[in-house]
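Peer 1: How does the following fold in three dimensions:
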Amino acid sequence: MKKKNGVIVRVILFLVMIALFAGALMIACQGEPQENPGEESSSQTNSDIESSSSSAESSLTESSATESSTTESSVDQSGEESSEPSDESSADQPESSQEESEEPSTPVTADDLEGIAKTAAEQVGIPFASGGDTPETGFDNSGLIYYACVQNGVQIPRRTSEQAEYGSEVFYTDLQPGDLVFFGESGQAAFGGVYIGNGKMIYSSVPGEDVQEVDITSNYWQTNFVTGRRVG
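Peer 2: Prediction:
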């Protein structure tokens, strides 16, 4: 009987030991760290964000590089265009305003110059008339010069400013009969006449006065002398 009880006690102890071992094994297994799905998801999300950020930065860098290249190209093209003359701009440019002295279409002889002086002198006493250039209408200042020249075969311009550039220049001390003389207080030719020699000229001055002969050797006339022109 005692022997049987001893066997039972041993069996119970063995089972208890197995149970304790199994419990310890379970506790050991439960103590091992398990992967947290949330952490894995968070890690994956962070990785995706970093990847997206990197891609965005790369795209931004490429875009900036493209814009920079485009800008440089535009600047280069602009520089090339500005260095070359524009055909349209050149077409719109006005011609030079500097007028060259017109030359007589046919040679003018000494007799022609004498004729100009004589014709001008023959008009003394004809009234001043604005826009007039014949004895019948009367003469304004440039009209008298125009008439005297045309009557002797010289096709001179009608306006004073153009007459003062016609032919070749003659200095005051070298004037000869038939030369044209021009005066102006501002240094620009404002009016003129026909030189007839001996320091005198014929001109049509102002409204209310007739064509007259005047001495141009006085200080006033010499001071305001602008140019002499020889049409021959």
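
Peer 1: contacts and neighbour counts: CA atoms only from here.
Peer 2: Noted.

Peer 1: Show the subsequent helix or strand relative to the longest helix along the chain.
Peer 2: Longest helix in the chain, counting residues (DSSP state H): helix 37-83. Downstream of helix 37-83, the next assigned helix or strand under DSSP states H and E is helix 87-92.

Peer 1: element containing Leu144?
Peer 2: Assessed by DSSP H and E, Leu144 sits inside helix 141-150.

Peer 1: For that helix, buried residues please.
Peer 2: Within helix 141-150, the residues that qualify as buried are Asn141, Ser142, Gly143, Leu144, Ile145, Tyr146, Tyr147, Ala148, Cys149, counting by 16 or more other Cα atoms under 10 Å.

Peer 1: I'd say the second one and Ala189 touch.
Peer 2: Spelled out, that is Ser142. No: using Cα atoms under 8 Å, Ser142 is not in contact with Ala189; the gap is 11.1 Å.

Peer 1: Let's see this one next, to set against the first:
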Amino acid sequence: MKRSLVKFAAVLSVFFAGTSFINVPSVSHAQEVQAATVTQERKAVVSLAKKQVGKAYVYGATGPYSFDCSGLALYVYKNAVNVTLPRTTYGQVTKGTRVSLSNLEPGDLLFWGSASAPYHVGIYIGNGQYIHAAAPGQGVIKATLSSYFYPSAAKRVLK
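Peer 2: Prediction:
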């Protein structure tokens, strides 16, 4: 009986002492708020990018009625989440954190060409799709990632 009481007391003391013996990662309120904010920002970027589909491609244009590829990215980020990107793909590829093409999140920037000197940029919107100012005659379109036209790099601007 005494042995059972000692075991019971030991179990209770561990229980009431908290989880000091159990490795449970703590998430602060600030981390939760930051994660929610990033999710909202991603949704805002995707939503505004989708609203640009159908607009004309004009080299050197930065919106709101026509775009080239880097102008589209610049316009969407500035107006959706107040993030100012450089004007060209060469500048845009220097921003954010490089991410694997197998680990894309909505709002990530996709680049074609070399990772240091890309010739094209688009905005990943999820489900294997992206929006980009494709070319004169096509304008801003939604496209699906394919092996035919696959990006060479991706950058995560929203953390």
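
Peer 1: just to revisit the earlier point, now tabulate the buried residues of helix 141-150 of the first structure in JSON lines and tack on distance to Gly79 of the first structure.
Peer 2: Formatted as JSON lines, these follow (distance: Cα to Cα, whole Å):
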{"residue": "Asn141", "distance to Gly79 of the first structure": "55"}
{"residue": "Ser142", "distance to Gly79 of the first structure": "53"}
{"residue": "Gly143", "distance to Gly79 of the first structure": "55"}
{"residue": "Leu144", "distance to Gly79 of the first structure": "58"}
{"residue": "Ile145", "distance to Gly79 of the first structure": "55"}
{"residue": "Tyr146", "distance to Gly79 of the first structure": "54"}
{"residue": "Tyr147", "distance to Gly79 of the first structure": "58"}
{"residue": "Ala148", "distance to Gly79 of the first structure": "59"}
{"residue": "Cys149", "distance to Gly79 of the first structure": "56"}
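
Peer 1: picking up where we left off before, show me the common contact partners of Ser142 and Ala189 of the first structure, please.
Peer 2: Shared contacts of Ser142 of the first structure and Ala189, defined by Cα atoms under 8 Å, 6 or more residues apart in numbering, are found at Thr160.

Peer 1: The second structure: helices as residue ranges?
Peer 2: Under DSSP H, the second structure gives helices at 2-16, 29-51, 69-81, 89-92.

Peer 1: Can you give the contact residues for the longest one?
Peer 2: Judged by Cα under 8 Å, 6+ apart, the contacts made with helix 29-51 of the second structure from elsewhere in the structure are 72, 76-77, 80-81, 106-107, 123-125, 131, 142, 158-159.

Peer 1: Go again with 7 Å.
Peer 2: Val76, Tyr77, Ala80, Val81, Pro106, Gly107, Ile125, Ile131, Leu158, Lys159 (Cα atoms under 7 Å, 6 or more residues apart in numbering).
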